[in-house]
Every structure is written in C-alpha cells, then in structure tokens.
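[1] sequence first, then the predicted structure:
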Amino acid sequence: MHLKLRQLSHTLAVWRHGSFRRAAAEQHLSQPALSRSIQNLEESLGVLLFDRQTSEVTPTVFGEALLRRAEAILAEATELEREMRLMKGLDIGRFSVAMGVYPAEMSGNRALADLLRAHPGLCLRSQLRHWRDVERLVRDRQVDIGFGEIGHLINAPGLRVEPIGRHEMLFFCRAGHPLLARDALSVEDLDAYPFAGVPIPARVAHLFPRNCHVDEVTEGLIPPILLEDLTAARTVVASTDAFGLASPLQIEPWLRSGELATVPLRASWLRLDYGFIFLASRSLSPATEAFTVLVRQIEREVEERNRTLADALFQGLNPGA
C-alpha cells in the first residue's frame, strides 16, 4: 500500500464537493485525471472509497475511515513543510543543550541570549547538569549538543569533541578568612576548611584538597558541601569558612565589592577545560551551528579578560582599580 499526499488531497476535495467535476476544478485537474487518482488509491487499498451510484458522490464506510485520518495527515504534512522552511532561517524550530556549570557562566548563557535575540521564535531547552550527565544526554540524543568538561572524552567512541575554553581558575573565600592571614599557602593548607561547590572532574582529583571524597563510579571529587551552581557556592562561601573555586571573571563583582577575596595560591593545574560535545553520527541543525559560532566569539573575549584579571589578582593589584 502506497498512500500519496496528493491522493489524500483529491479524496478530501471529492468529499467536500460531493462531485468529481467540482473537485477536479478545485484541484486544477481534468475530471478523468482526478478519477484516475481516486481509482488508483482505491486499488492500492483494495476498497471502494465513494459510492458513485447516487446523484451525489458519498463516502463509503471505508471512505469515512480514510477521511477521518486524511485531514489530520495533510495538516501535519503542511506544518512539517513549514517548519522545515522556517528552520533553515532559524525563524522557528527547536534547540536543546546541556551545559556544565562553569562553561554556562563563562559563555554558554550569554550565547543563548544572543541566539534568542537574533531568532526570537526559536524554541529553546537548556539544562544545567553535572559534567558526566552532559555526556550522557548527548549520547542518548536528548540534547542537540553538550557544552561541558571534555578532559575525559578525548578519543571517546561515538563522540566528536571540540575544545573551546581553557581558563585559569582560583580558590576564593570570604573577606577576613583565616587563610588570608598566612604568608604562604599550599594545597594542604586548604584541607582544614570545607570546599563548597559542584563535583570536580576526575582529571584533577589527585591534586585537589583532601577534604573531598572520590565517587567510585565517575572517579570525580565530591565536595563536603555539594551545591548545584556557582550562585549557591558564592553565597555559602561569603558567609562561612568554606572556600570555593571559580575563574576570576566569575567572582569579579564580589572581589570588587570586597565581599569575597582570592586565596593566595596559584596552581598551574587549576584550569577549566571544556568544549562542545557532539554525537559523531548526528548532523548539526542550523540552530546548533549558530550557537557554536556565538560561543566561539564570546570565548575569545572571555579568555583575554580572564587572563588579565588573574595576573592582576596574583600580582597583588586591586581588581577594582
């Protein structure tokens, strides 16, 4: 059985007009051509669709069943064609992304805002997830693209990974914290205070303060104060003796206000390492490609600003100057 959309359209026209002649005129066909189209459909289905014995053509029981579905099928086909046309121009369509906490704050959220400003009809779904969950959502085809930690994904089967962000990070604490009174610090000095933040990737687990514990499944570090996002971490750190982890840009306003301070410990291994995560077998939608272009543009600016601010902080300069 091979149903064709034009045959369904012809069938609906005959039903609406109750006449092959009037239906043919509406469809811009000759009456014999329309009749052949309906007959071919009937032969394909093995049933009669119209009772032609009366003065007005009426649907049979089979015709009524077909007509109930035909209108919805044609409506869906028309809508699908429209969506395909509009998606090419990003005027409508859908885009989904899963992002880690750090890349979302550095450039991801800003890129989404720029994308929606340029294409307000786009239907967007953004998820802020643990770095392992970002990979899983991409593999399960639940999102179009992942934007997160990639250190564990280089040469991962089935995935295409593009490095994007590699930024210096620092430990931060509240103003007046005991750590700020010491002349020199080592990573071991941090062990006396709880770390507040999101899970830390396995690639730096052996270098991180020892007051966290390693997850047996992901091998990542779980902080003693586990939080969902950096907003919560900044709030907790500002009011307790906990310390947090961020890029200089992510805490710059709080450094300027004096609410937070930089822990005087600079470590070469303390860096963000994130990028795009694609399913290798899946082609990118126009919305996905537009998002990646925007992120790359923003990251070029962010990289320079973050490096300049980090140098200023560790040279003892006031970031608010």
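    Happy to help now that I have it. Residues are numbered from 1 along each chain as shown.
[2] contacts and neighbour counts: CA atoms only from here.
    Noted.
[3] could I get the full set of strands for the stretch 1-150 of the chain?
    All strands of the stretch 1-150 of the chain, identified by DSSP state E, counting those that start in this stretch, fall at 50-51, 58-59, 93-99, 122-128, 145-149.
[4] if I look at residue 239, how far off is residue 262?
    Counting by CA to CA, to the nearest Å, the gap between residue 239 and residue 262 amounts to 15 Å.
[5] ugh, typo on my part, it should be residue 234
    12 Å.
[6] again with residue 205
    Residue 205 is 21 Å from residue 262, by CA to CA.
[7] and if you look at residue 39?
    Using CA to CA, residue 39 is found at 81 Å from residue 262.
[8] the two: which is more packed in?
    Applying other CA atoms under 10 Å to residue 39 and residue 262 shows that residue 262 carries more neighbours, namely 25 against 17.
[9] ok, the residue nearest to that one when sequence neighbours are not counted - contacts?
    Of all residues not flanking residue 262 in the chain, residue 172 sits nearest, at 4.6 Å (CA to CA, 6 or more residues apart in numbering). Residue 172 sits next to 237, 243, 244, 245, 246, 260, 261, 262, 263 when contact means CA atoms under 8 Å, 6 or more residues apart in numbering.
[10] burial measure for the second one, as a count.
    Going back to what we said before, that points to residue 243. Per other CA under 10 Å, the neighbour tally for residue 243 reads 27.
[11] once you drop chain neighbours, what's closest to it?
    With CA to CA, 6+ apart, the residue lying closest to residue 243 is residue 173, at 4.7 Å.
[12] put this beside the first:
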Amino acid sequence: FEFFVADTRHFEANPDYHTHRLRPRRWHFCCRAGHPLAARNSVSAAELMSYPLAVTIRPPNLRKVIVDLSGRPDYQPNVECENGYSLMGVVLRSDAIGIVSANSDVLHMARGELVCLQIEGLDENLEERYTRYGVVSRAGYRLSPLAQAMIEQIKEIDERDEDAYALENIAV
C-alpha cells in the first residue's frame, strides 16, 4: 500500500511514516428514533450507560470517553464490530446506543432514523470526542502519480463542510 487513511496517533511520532491530518470530526452517541431516550433534550451518563452499547473498534480516545462516562475502571461494549453498517443495523432495530462520527456514510444512509443524544456534563469540545484521522504514507518513498492524485482528492473533499450536511439530516 502506498498510503492509507487511519487514526494518526500511532504514526505521528514515528519517523518511518509521513502523516497529513484531516479535519477532526465529532463523535455522537446515537439511538433509533423510537428509542426511550430519543425524545429527551439531554440524558445523564447513567441513563446512557444503562442501555447496551454497540460500537466499532475505535481509537483509545473514544474508549476513554466511554470509560469516564461509565464511572468504572474499564468498560466493555455489549457489541463490538469493525463494520459500522452492521452496528447501525443493531442500533436501528434495538435499544442499543451507537457511536457515529459526523461525516459517516452510515449517518447519511440513516437519515431521520437516528437521533444524536446530548449527554449532560460531556464537554462538546473535549478532544477525545473528535476523530484524528489522516493520510498515512511511508517516509522516504515516492508516491505514484495515481496515489498523489487520490490523496489530493481526499484533501479536497476533506476541506468541504460535510459536517453541516450530515448533521442536518439527523435529529439532534
């Protein structure tokens, strides 16, 4: 692979890699539109954590948020999977709580079916609530013209304000 897009935390300090960070996007706790918490203006951490949690395997920053909300030394989600579409299927058909980023394809596909929850006492600007994705390539290797063009396309798309589009299509 000439490059990939991933969480850059494990690569930024490594001299073997070159990283270009993309814009941070905020993570949202969400539930299906008919969920018992969906109509609430805000929910407490205890209320949130009283429901099953269905999440993809995420960076440690989001795990820290979940652990802090749970009030336990560690927390294991009820359902954990790499496939965001499968997990949103679980969230849309149960009382499980999911976690989705503002630019997620899943969010676009579930228009009107997902509700983002406001969590009492959870700082909206907390760094751990944001992605830290970027383009990662090996240092000292020249990228092919095709890879360079693809990276430029990724950067261009990243500069657009996709967050506003994503959030206007779900209830907040």
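    Great, that's in hand. These numbers were taken from a predicted model, which means no experiment stands behind them.
[13] tell me how they score on TM after superposing.
    TM-score for the superposed pair, counting by TM-score structural alignment, normalised by the length of the second structure: 0.79. Supporting figures: 163 aligned residues with a CA RMSD of 2.8 Å.
[14] let's see if you can find the most crowded of the contacts of residue 172 of the first structure.
    Highest neighbour count within those, by other CA under 10 Å: residue 243, with 27 neighbours.
[15] looking at the second structure, name the residue matched to it.
    Here residue 243 of the first structure is matched to residue 97 in the second structure, going by TM-score structural alignment.
[16] now swap in residue 51 of the first structure and tell me
    Looks like residue 51 of the first structure stays unaligned there (TM-score structural alignment).
[17] what sits against the residue nearest the centre of the second structure?
    Computing the C-alpha centroid of the second structure and ranking residues by CA atoms, centre = their mean puts residue 101 first, at 3.3 Å. Applying CA under 8 Å, 6+ apart to residue 101 of the second structure gives the contacts 25, 26, 27, 28, 107, 131.
[18] and if you look at residue 96 of the first structure?
    124, 125, 126, 142, 143, 144, 145.
[19] any quick PyMOL command for the buried ones out of those residues?
    The PyMOL selection below is limited to those of those classed as buried (16 or more other CA atoms under 10 Å):
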select buried, resi 126+143+144+145
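[20] turn the contacts of residue 96 of the first structure into JSON lines, including distance to residue 110 of the first structure.
    Shown next, in JSON lines, are the contacts of residue 96 of the first structure (distance: CA to CA, whole Å):
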{"residue": "124", "distance to residue 110 of the first structure": "14"}
{"residue": "125", "distance to residue 110 of the first structure": "14"}
{"residue": "126", "distance to residue 110 of the first structure": "12"}
{"residue": "142", "distance to residue 110 of the first structure": "22"}
{"residue": "143", "distance to residue 110 of the first structure": "19"}
{"residue": "144", "distance to residue 110 of the first structure": "18"}
{"residue": "145", "distance to residue 110 of the first structure": "16"}
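[21] residue 196 of the first structure: which of the contacts of residue 96 of the first structure is nearest?
    residue 126 (24.2 Å; CA to CA).
[22] where in the second structure does stretch 93-112 of the first structure fall?
    Using TM-score structural alignment, stretch 93-112 of the first structure pairs with nothing in the second structure.
[23] and the contacts of residue 172 of the first structure, which of them are in strands?
    244, 245, 246, 260, 261, 262 (DSSP state E).
[24] in this structure the fourth one contacts residue 175, no?
    Yes - A contact is recorded between residue 260 of the first structure and residue 175 when judged using CA atoms under 8 Å, the distance being 5.2 Å.
[25] hey, what's in contact with both of these two?
    Residues within reach of residue 260 of the first structure and of residue 175 at once, by CA under 8 Å, 6+ apart, are residue 238.
[26] number of residues surrounding the residue nearest to residue 243 of the first structure?
    For residue 173 of the first structure, using other CA under 10 Å, the count is 27.
[27] what's the answer for the one 5 residues further on, then?
    Residue 178 of the first structure sits with 11 neighbouring residues when counted by other CA under 10 Å.
[28] against residue 264 of the first structure, how distant is it?
    Distance from residue 178 of the first structure to residue 264 of the first structure, by CA to CA: 12 Å.
[29] and residue 139 of the second structure, what does it touch?
    15, 16, 17, 18.
[30] excluding residues flanking it in the chain, which one is nearest it?
    Nearest non-adjacent residue to residue 139 of the second structure (CA to CA, 6+ apart): residue 17, at 4.6 Å.
[31] which stretches in the second structure count as helices?
    Taking DSSP state H as the test, the helices found in the second structure are 45-49, 60-70, 84-92, 105-109, 145-159, 162-168.
[32] how about the ones you listed, which one is nearest residue 8 of the second structure?
    Closest among the helices of the second structure, once you apply CA to CA, is helix 60-70, at 11.8 Å.
[33] now the angle from the closest one to strand 97-101?
    150 degrees (axes from the mean of the first three to the mean of the last three CA atoms, to 10 degrees).
[34] return the set of buried residues in helix 60-70 of the second structure.
    By neighbour count on 16+ other CA under 10 Å, the buried set for helix 60-70 of the second structure is 62, 63, 64, 66, 69, 70.
[35] and what of stretch 14-31 of the second structure?
    Of the residues in stretch 14-31 of the second structure, 17-19, 21-31 count as buried by neighbour count, 16+ other CA under 10 Å.
[36] cool, and stretch 286-303 of the first structure?
    287, 288, 290, 291, 292, 294, 295, 296, 299, 302, 303.
[37] farthest pair within these?
    Taking CA to CA as the measure, these span a maximum distance of 24.2 Å, between 287 and 303.
[38] returning to that earlier point: adding distance to residue 57 of the second structure, write the buried residues of stretch 14-31 of the second structure out as a markdown table.
    Shown next, in a markdown table, are these (distance: CA to CA, whole Å):
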| residue | distance to residue 57 of the second structure |
| --- | --- |
| 17 | 23 |
| 18 | 24 |
| 19 | 21 |
| 21 | 20 |
| 22 | 20 |
| 23 | 20 |
| 24 | 18 |
| 25 | 17 |
| 26 | 16 |
| 27 | 13 |
| 28 | 15 |
| 29 | 15 |
| 30 | 16 |
| 31 | 18 |
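[39] right, I'll call it a day here.
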